[in-house]
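> Just the structure for this:
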Amino acid sequence: MGVSRLDVLYRRFLLTKLFIQGWGKPEDFKRMFEFRKIIGNRERCKDFIPKDYPVVIEKVEEQTDCKILNGHFISPLEHAVPGILPPESVKARFQFLVPKTWKKYKPVCIHLAGTGDHFFWRRRTLMARPMIKETGMASLLLENPYYIL
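Below is the predicted model:
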């Protein structure tokens, strides 16, 4: 398959090096737009991920104020639209910080990594641990693809 003319034209006007190898295969875009119709429908989407979806816990660390669970899972998108994700994005790695004692409710905050946040340390130390101490809220820290592991 040849290079898209739109990609070539766009690259001529680019000042940065983002997307210099194109935006992907047109058939992948078609597959993503078809999947968007499924995920956009609430009735079809609510059962998209089963309640017993497999999550692997690799290591559990006992801390004074919490438990830290290290693990991974396969992205549900890989099952829905096989081959659409780059290999580095198929396996999602995470740390889950759970307070030693839960209160009446069990709130969880999901922390996505910002640009340059290569591992869990910054989010764990500056956000998740204080949240456990102050409010008893658990935190799920997702690792960015292409970083560390």
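
> from here on, contacts and neighbour counts on C-alpha atoms
Will do.

> Now the longest helix seen in the chain: buried residues?
For the chain, the longest helix by residue count, based on DSSP state H, is helix 26-39. Across helix 26-39, burial judged by 16 or more other Cα atoms under 10 Å covers residue 32.

> any chance you could map the helices in this structure?
Using DSSP H, helices in the chain cover 5-13, 26-39, 42-45, 76-80, 87-90, 121-123, 129-135.

> Looking at those helices, spot the one closest to residue 101.
helix 129-135 (9.9 Å; Cα to Cα).

> mind listing what's buried in the closest one?
Neighbour count says helix 129-135 has 129, 131-132 buried, by 16+ other Cα under 10 Å.

> In CSV, list the helices of the chain along with distance to residue 145.
As requested, the helices of the chain are arranged in CSV below (distance: least, Cα to Cα, whole Å):
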stretch, distance to residue 145
helix 5-13, 24
helix 26-39, 19
helix 42-45, 24
helix 76-80, 14
helix 87-90, 5
helix 121-123, 16
helix 129-135, 23
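
> Please generate a structure for the following sequence too, so the two can be compared:
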Amino acid sequence: MMNFDNLFRRFILTQSFVRGWGNPFYLQEIFTYRREKIAKQKGNQNYINDRFRSPLVNYLPHLVPSQVATAHFHLVLSLDHRFGIDSVPIEISYDGTGDHGFSRRRLLTAVPLINQYPIGSIILGNPYYGLRKPSDLLHWCQKMKLTSAILHGFSLGGHMASLAFTK
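Got it, this is the predicted structure:
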């Protein structure tokens, strides 16, 4: 880390950090607590990525795998919207067949709604799908004594079953 400090000092003209950036362990510890970027602005839209804890965890925590416990969503609003001050209609969009992320619903629904009408969007990820799909779902079934699992579903459920089976 000292070599990096010496190199960095050659490119700056101020006297900040003249004795280095401190203990490398402390820097690594600080990086573990940094937050990911949750908001992005593009054109007339303000995109906010966030998550919340599924209410089912409060009632049946032993039935909810850790990957499913956290629900992810994108909030799309106009750039000039003021939280807590402006009132705006909102649509809530759920995953469709083959929709693993948020981009399709953002592009086809949320952006046209915010551009043509003052309607915001919450794009929600379904449980057991996309970011919330446990990689070890069948192992979890075995652990819970739910053996001889049959993967089945209609429409979106069938697609999800085929994805789980092929993974």
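
> ok, back up a step: check which helices and strands the longest helix of structure 1 is in contact with.
helix 42-45 (3 or more Cα pairs under 8 Å, 6 or more residues apart in numbering; DSSP states H and E).

> okay, the helix it packs on sits on what stretch of structure 2?
Per TM-score structural alignment, helix 42-45 of structure 1 has no counterpart in structure 2.

> Would you mind pulling the contact partners of that helix?
Residues from elsewhere that reach helix 42-45 of structure 1 (Cα atoms under 8 Å, 6 or more residues apart in numbering): 38-39.

> Tell me where structure 2 has strands.
Assigned by DSSP state E, the strands in structure 2 fall at 39-42, 45-53, 70-78, 90-93, 120-124.

> What's the match for residue 141 of structure 1 in structure 2?
By TM-score structural alignment, residue 141 of structure 1 lines up with residue 123.

> That match: what's it in contact with?
Residue 123 of structure 2 neighbours (Cα under 8 Å, 6+ apart): 73-75, 92-94, 102, 105-106.

> one more time with 6 Å, if that's ok
73-74, 92-93 (Cα atoms under 6 Å, 6 or more residues apart in numbering).

> likewise residue 51 of structure 2?
Residue 51 of structure 2 neighbours (Cα under 6 Å, 6+ apart): 71-73.

> Try it again at 10 Å.
Going by Cα atoms under 10 Å, 6 or more residues apart in numbering, residue 51 of structure 2 touches 38, 70-74, 124-125.

> ok, of these, which one's closest to residue 137 of structure 2?
Nearest member of the contacts of residue 51 of structure 2 to residue 137 of structure 2, counting by Cα to Cα, is residue 70, at 15.6 Å.

> aligned partner of that closest one in structure 1?
Per TM-score structural alignment, residue 70 of structure 2 is aligned with residue 91.

> how close does the closest residue to its match other than its chain neighbours sit to residue 89 of structure 1?
Once flanking residues are discounted, residue 91 of structure 1 sits nearest to residue 74: 4.6 Å by Cα to Cα, 6 or more residues apart in numbering. Separation of residue 74 of structure 1 from residue 89 of structure 1 (Cα to Cα, to the nearest Å): 9 Å.
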